[in-house]
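J.: next input, structure requested:
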Amino acid sequence: MRVAVFSSKPYDRRYFEEYNQVYNYDLSFFDTNLNTQTSNLTQGFDVVCVFVNDHLNEEVIEALADNGVKLIALRCAGFNNVDLKAAEKYQIKVTRVPAYSPQAVAEHALALILTLNRKTHKAYNRVKEGNFSLDKLIGFNVYNKTVGVIGTGKIGQAFCEIMLGLGCKVLAYDIAPQSSLKDRGVSYVTLEELYKNSDIISLHCPLLEATQHLINNESINQMKTQVMIINTSRGGLIKTEDVIKNLKDKKVGYLGIDVYEQEENLFFEDKSEQIIEDDTLLRLISFPNVLITSHQAFLTSEALTEISKTVFQNIHDFENQTSLMNEVKAQ
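T.: This is a model prediction of the structure:
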């Protein structure tokens, strides 16, 4: 099987090459994203392995089919960047990695919360410069705060467990409540109740038509003043302009994001010697109560190991025409 790995980074190559020793697939790594301009690179490949910023619309998928590609193997949990109806139309299977390491993402959400709250990033820079002042570093106790969790799949469940362990009251919203979380003391409520009562709100739901811009002026107006919003899921869950407005108005007290709606041409790349032309991102960066990381929540050795193993298992199952347990289909 010839496999084209797009949007590849050194860590992708390291882990893929290590775990490919079991399968001996013919791997080709491309730094570029897969999109309409680069779909010609898939000529002669059986499989394309793609990530979050690859764009597989109908035009790209038609080109994949013409080039002989038969499987799209996502190495992430989300699949909003793939036109599943087009894949079905052109008889290309789609698989994903549904649960590479829920703890990795959940722990990163906690890191954003604690860093924003206790301002450890600012304290670190101060001390390096010989400034040992504690002025303007006041935080709050996370213990006994009410944390709202939107989406209680595997990552959301892991996050709930962490916050319960910190002594928080946890409210959750999901269309499929988890009885195990209820048993642990998590209260499932309506979105309106969650917005109204949460001191911290963390997003762990997929990006679907129903969740696009879930966080907007209307939903923020229902939240507590100085609410903390955390997003380690998908950038499109937040309407960025509305959050900026509410940061300026001091309705939103803290924003921690590992994903950004327009991250495609920014995240995963070194732009330190370039002028960033995204005025919205620059506006966000200018706020002292905003913390942005560049889609790194998944980046642990355990997660990269599980991603590699699952991607190869998905390809192996496809090659051997066995049941694709991680297949994604159009609704």
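
J.: from now on I want contacts and neighbour counts done on CA atoms only, so please keep to that.
T.: Fine.

J.: once you drop chain neighbours, what's closest to residue 1?
T.: Nearest non-adjacent residue to residue 1, counting by Cα to Cα, 6 or more residues apart in numbering: residue 25, 5.5 Å away.

J.: just the residues contacting the top helix by length along the chain, thanks.
T.: Looking across the chain with DSSP state H, the single longest helix is helix 301-319. Residues outside helix 301-319 that contact it (Cα atoms under 8 Å, 6 or more residues apart in numbering): 1, 12, 15-16, 19-20, 23, 47, 71, 73-76, 95-97, 100-101, 104, 298, 323-326.

J.: for residue 74, see how far away the residue nearest to residue 1 is.
T.: 16 Å (Cα to Cα, to the nearest Å).

J.: more neighbours: those two, which one.
T.: Neighbours per residue (other Cα atoms under 10 Å) separate residue 25 from residue 74, with residue 74 holding more: 29 against 15.

J.: isn't the more buried one up against residue 97?
T.: Yes. Shown here, residue 74 and residue 97 form a contact pair, counting by Cα atoms under 8 Å, at 6.7 Å.

J.: now the other sequence, so there's something to compare against:
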Amino acid sequence: MDVTFFNSKVYDKQFFVEENKRFGHKLNFLEVPLNEKTVLLAREAEAVCIFVNDIADSKVLQQLAKAGTKLVALRCAGFNNVDLKAAADLGLKVVRVPAYSPYAVAEHTLALILTLNRKTHRAYNRVREGNFSLNGLMGFDLHGRTVGLIGVGKIGLVTARILKGFGCTVLAYDVRESAEAQEIGVEYTSLEQLYQRSDIISLHCPLTPQTYHLINDYAIASMKDGVMLINTSRGAIIDSRAVIKGLKSEKIGYLGLDVYEEEGDLFFEDLSNKVIQDDVFVRLLSFNNVLITGHQAFFTTDAMQGITRVTLQNISDFEEGKPLVNEVLP
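T.: Below you'll find the model as predicted:
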């Protein structure tokens, strides 16, 4: 199939070209994101391949369908940027990569927790400047601490296993309880109890109307003083302005983000020579107990290989008329 990739980077082309040797699709890589202004660039494509910050709303999908596109292939797990009802009405199929490497995201979650706790990012800079003072670098033992996980799917379960290895008590809240999680000692509880009991709270749920701004003023007020909050799932699960208030009041003692609700204009681009115009993001960066990475939790060799393999298999299954096991329905 003719496939046009939007928002593609050097590493996307590297992995997809190599994996495509097995599939034989015609791949066209564009650096621009998909939106209403760029959708015309896909006019020859039977399928488009998009990422987390591309826009596939009803207007974009209408233009894709009109130009002959039949498949929207997401090279990611999240699909909140696609109007699924509009796609179905237009006869467009939507597929995704539901799981690639849950270890990648889970391990990055622990990297954020450990870095914030032991302040290794600050210590690294101090030592490079010849400052070997330990003042302000004190952390705490993870062993014996209580960690609350909101969402215990594949990533949440791997995160729970790692945390249990550290000797943590692991609480969980999810709409579905996992027997596998319970077998390793995860305790399911209400959201309110999770907020009240957790020293660390880590988010691993999808972005839905129910989870939009789940972490808001009310939720933060219910948490322990000095709580550590980690988000490697979707940015809009957290109300950024509410979190800033929590940081200022010291209700939130540590904040680790790999995602941000307005990241579409920031992440995956080199803006080092520009002035960042997002005042909320800049305010978050001003706190010394905040650590932000640019949506890189998924970014391992293993995960990229999994993403490319599943994405290309999804496209081949569509081309060959096979069942779409990774189809996303409205």
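
J.: rewinding a little: identify each buried residue in the longest helix of structure 1, please.
T.: 303-316, 318 (16 or more other Cα atoms under 10 Å).

J.: now the most centrally placed residue in structure 2, what's its secondary structure?
T.: Nearest to the geometric centre of structure 2 sits residue 233, at 3.8 Å (Cα atoms, centre = their mean). Of the three states, residue 233 of structure 2 takes coil under DSSP: H, G, I helix; E, B strand; the rest coil.

J.: please apply the same query to the one 3 residues further on.
T.: Classification of residue 236 of structure 2 into helix, strand or coil gives helix, according to three-state DSSP.

J.: pull the number of nearby residues for it.
T.: Residue 236 of structure 2: 21 neighbours (other Cα under 10 Å).

J.: ends of stretch 257-264 of structure 1, what's the gap?
T.: 15 Å.

J.: what segments of the stretch 51-200 of structure 2 are strands?
T.: Applying DSSP state E, counting those that start in this stretch to the stretch 51-200 of structure 2 gives strands spanning 71-74, 93-95, 146-150, 169-173, 187-188, 200-203.

J.: dump the ones you listed into CSV; add distance to residue 65 of structure 2 as well.
T.: Shown next, in CSV, are the strands of the stretch 51-200 of structure 2 (distance: least, Cα to Cα, whole Å):
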stretch, distance to residue 65 of structure 2
strand 71-74, 9
strand 93-95, 10
strand 146-150, 37
strand 169-173, 40
strand 187-188, 44
strand 200-203, 35
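
J.: who wins for proximity to residue 161 of structure 2 among those?
T.: The closest of the strands of the stretch 51-200 of structure 2 to residue 161 of structure 2 is strand 169-173. By Cα to Cα, the value is 9.2 Å.

J.: let me see the contact set for the closest residue to residue 119 of structure 2 other than its chain neighbours.
T.: Nearest non-adjacent residue to residue 119 of structure 2, counting by Cα to Cα, 6+ apart: residue 137, 5.8 Å away. Residues near residue 137 of structure 2 by Cα under 8 Å, 6+ apart: 118, 119, 122, 123.

J.: tally of neighbours for the nearest residue to the first one once chain neighbours are set aside?
T.: So the one you mean is residue 118 of structure 2. Of all residues not flanking residue 118 of structure 2 in the chain, residue 139 sits nearest, at 4.8 Å (Cα to Cα, 6+ apart). Using other Cα under 10 Å, residue 139 of structure 2 has 13 other residues around it.

J.: again, but for the one 4 residues further on
T.: Here the neighbour count serves as a burial measure; for residue 143 of structure 2 (other Cα under 10 Å) it reads 13.

J.: do the one 4 residues further on as well
T.: With neighbours defined by other Cα under 10 Å, the count for residue 147 of structure 2 comes to 26.

J.: what sits against it?
T.: Residue 147 of structure 2 neighbours (Cα under 8 Å, 6+ apart): 163, 168, 169, 170, 171, 198, 199, 200, 201, 202.

J.: among those, which one sits closest to residue 88 of structure 2?
T.: residue 202 (33.7 Å).

J.: now do the contacts for the closest one.
T.: 109, 147, 148, 149, 150, 229, 230, 231, 232.

J.: what helix or strand is the nearest residue to it once chain neighbours are set aside located in?
T.: Closest residue to residue 202 of structure 2 apart from its sequence neighbours, by Cα to Cα, 6+ apart: residue 230 at 4.6 Å. Applying DSSP states H and E as the criterion places residue 230 of structure 2 in strand 227-231.

J.: how close does the residue nearest to the centre of structure 2 get to residue 296 of structure 2?
T.: According to Cα to Cα, residue 233 of structure 2 stands 11 Å off from residue 296 of structure 2.

J.: try residue 112 of structure 2
T.: Applying Cα to Cα, the value for residue 112 of structure 2 to residue 296 of structure 2 is 12 Å.

J.: neighbour count for those two, which is higher?
T.: Neighbour totals were compared for residue 112 of structure 2 and residue 296, and residue 112 leads with 25 against 15 (other Cα under 10 Å).

J.: now the more buried one. Nearest residue, chain neighbours left out?
T.: If the residues on either side of it in the chain are set aside, residue 112 of structure 2 comes closest to residue 256, at 5.8 Å by Cα to Cα, 6+ apart.

J.: residue 174 of structure 1 and residue 156 touch, don't they?
T.: No. At 9.7 Å, residue 174 of structure 1 does not count as touching residue 156 under the criterion of Cα under 8 Å.

J.: between the two, what contacts are shared?
T.: The contact sets of residue 174 of structure 1 and residue 156 overlap at residue 150 (Cα under 8 Å, 6+ apart).

J.: would you map the helices across the stretch 1-150 of structure 1?
T.: 10-19, 58-66, 84-89, 102-118, 120-128 (DSSP state H, counting those that start in this stretch).

J.: to residue 266 of structure 1, which of the ones you listed lies closest?
T.: helix 10-19 (17.3 Å).
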